[in-house]
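Visitor: sequence-free structure coming up:
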């Protein structure tokens, strides 16, 4: 599946919470495995592993789940969000319902984590038993663009990041800097801090796809930059043609 198809899925995806109990066809799961083997990481130096599980291994109300395990290194949560959002959008584009499960881990004793890694994120999925696509941006409950950035010349790019899902719809990300180097920070939140790090990776994935859609390049840097008060620097994105 190409980047443009993933980008278009941003504008109609939604969290699906009701599923048909029947498992997806084996071919569909094999195609998903093939897609997952080619995911682009945000931080390639962090080792990760993805596992496809069923209700016998994890408490979900869907026939399938994909769980991400990762080395515990700086940026590991953000990297997980970046990787898993690619899967989320792939599923939505293929008319397969999916939902982020921020706190649902595989059952202990049934699925052991890979050596040197920890569970970090779960996405359940399956055939939806409810409408699974939004019909327009007005159906998203999100902050306005001027609440998340003052970069008015980039609002056409930031719209995709604005629509990114986040824990409790908290939308922690703020976009500052300039048109050539977008600085991404997240609002401090004691309760949602860990999940908001994953959320930042999700938003960065949507921003990356949006830049590609505009015919631009994205080069990520993690050297600290000044950010607004009560925010934490997460990444900067150097843009180009």
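Guide: Structure received. Computed from a predicted structure; not experimentally measured.

Visitor: from here on, just use CA atoms for contacts and neighbour counts.
Guide: OK.

Visitor: so how far is the lengthiest helix in the chain from its chain's centroid?
Guide: Counting by DSSP state H, the longest helix found in the chain is helix 193-213. Helix 193-213 has its C-alpha centroid displaced from the chain centroid by 6 Å (CA atoms, centre = their mean, to the nearest Å).

Visitor: which residues are in contact with residue 116?
Guide: Going by CA atoms under 8 Å, 6 or more residues apart in numbering, residue 116 touches residue 71.

Visitor: here comes the other one, which I'd like you to weigh against the first:
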């Protein structure tokens, strides 16, 4: 059932939004997202939809112009730190839910370092060992960006992406199987903290390995969470090209390898 192929179409539509219209969210949309949070989860990662329009969970982002305003709800992305690979799983499932929200017409924004986890912890139940790693606001947005959003996008250079040649190693691009470029282009568009794009890809004939650019984290957000987001994008790109595969999680600077299912 997951991931959903229709999420692939949302990859190019999804943009970070921080200004929302002060109006209620459609109940049908909220019900669909709540069901998805229930269905799309792992033992070490889950998501919780919270109806809260107070704004109390948000800290200022890059000064006053970056603060999130007007969101009618948010989703908390929770990881169990007692499990290996919980960060990657949180990124993977969180991006799936964000892409679903995009297809449902809502604005979203990954927030990993500028929210108050202690406030979130009072609004949801956490098992021992669980931690809120990130959140996304949910809301209806105007077509045009606000001035504040434009300023923040310019600061973060959010639309700039590294070229595939800078991100890839392994077999030469002219020898890539038909599905690889579509998978990598989708992964290349994945969001990451301040657009740092910490992933690198080792391409082989029947697999792509996702690696860290360096072991050092930054901005108090794990690079492995970012890589989990890219992993989902990569898998969706492969699916759109007619290829399915499985992830095998790795250790060290290697995050995971996507291996094509044999026909």
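Guide: Great, that's in hand. Nothing here was measured: the structure is a model prediction, and the numbers come from that model.

Visitor: any idea what the TM-score is?
Guide: Comparison of the two superposed chains (TM-score structural alignment, normalised by the length of the first structure) gives a TM-score of 0.84, and 226 aligned residues with a CA RMSD of 2.4 Å.

Visitor: re the thing from before, mean deviation of the longest helix of the first structure from the second structure?
Guide: Following superposition, helix 193-213 of the first structure is found to deviate from the second structure by 1.4 Å on average (mean CA distance after the TM-score superposition for the first structure).

Visitor: packing partners of that helix?
Guide: When contacts are defined as 3 or more CA pairs under 8 Å, 6 or more residues apart in numbering; DSSP states H and E, helix 193-213 of the first structure sits against helix 3-9, helix 76-93, helix 155-162, strand 181-187, strand 217-221.

Visitor: show me what contacts the counterpart of residue 64 of the first structure in the second structure?
Guide: Residue 64 of the first structure maps onto residue 73 in the second structure, with residues paired by TM-score structural alignment. Residues in contact with residue 73 of the second structure (CA under 8 Å, 6+ apart) are 49-53, 137-139.

Visitor: and the gap between the aligned residue in the first structure for residue 162 of the second structure and residue 165 of the first structure?
Guide: Counting by TM-score structural alignment, residue 162 of the second structure corresponds to residue 143 in the first structure. From residue 143 of the first structure over to residue 165 of the first structure the distance is 12 Å, taken as CA to CA, to the nearest Å.

Visitor: and those two? which has more neighbours close in?
Guide: residue 165 (25 against 13; other CA atoms under 10 Å).

Visitor: now for that one: what does it line up with in the second structure?
Guide: In the second structure, residue 165 of the first structure lands on residue 191 (TM-score structural alignment).

Visitor: what's near enough to touch that match?
Guide: 197, 226, 229-230.

Visitor: from the residues you listed, which two are the most distant?
Guide: 197 and 229 (10.5 Å; CA to CA).

Visitor: overlap in contacts of these two?
Guide: 190-191.

Visitor: grab the nearest non-local neighbour of the residue nearest in space to the middle of the second structure.
Guide: Against the mean C-alpha coordinate of the second structure, by CA atoms, centre = their mean, the closest residue is residue 95 at 3.3 Å. Nearest in space to residue 95 of the second structure, with sequence neighbours left out and distances taken as CA to CA, 6 or more residues apart in numbering, is residue 229 at 5.7 Å.

Visitor: what do we get in the first structure for the one you found?
Guide: With TM-score structural alignment as the criterion, residue 229 of the second structure matches residue 202.

Visitor: pretty sure that match contacts residue 82?
Guide: Yes. Applying CA atoms under 8 Å as the test, residue 202 of the first structure and residue 82 come out as touching, 4.9 Å apart.

Visitor: hang on, the earlier thing: number of nearby residues for the match of residue 229 of the second structure?
Guide: By other CA under 10 Å, neighbour count at residue 202 of the first structure equals 27.

Visitor: how close does it sit to residue 208 of the first structure?
Guide: Distance from residue 202 of the first structure to residue 208 of the first structure, by CA to CA: 10 Å.

Visitor: before I go, just wanted to say thanks for your time.
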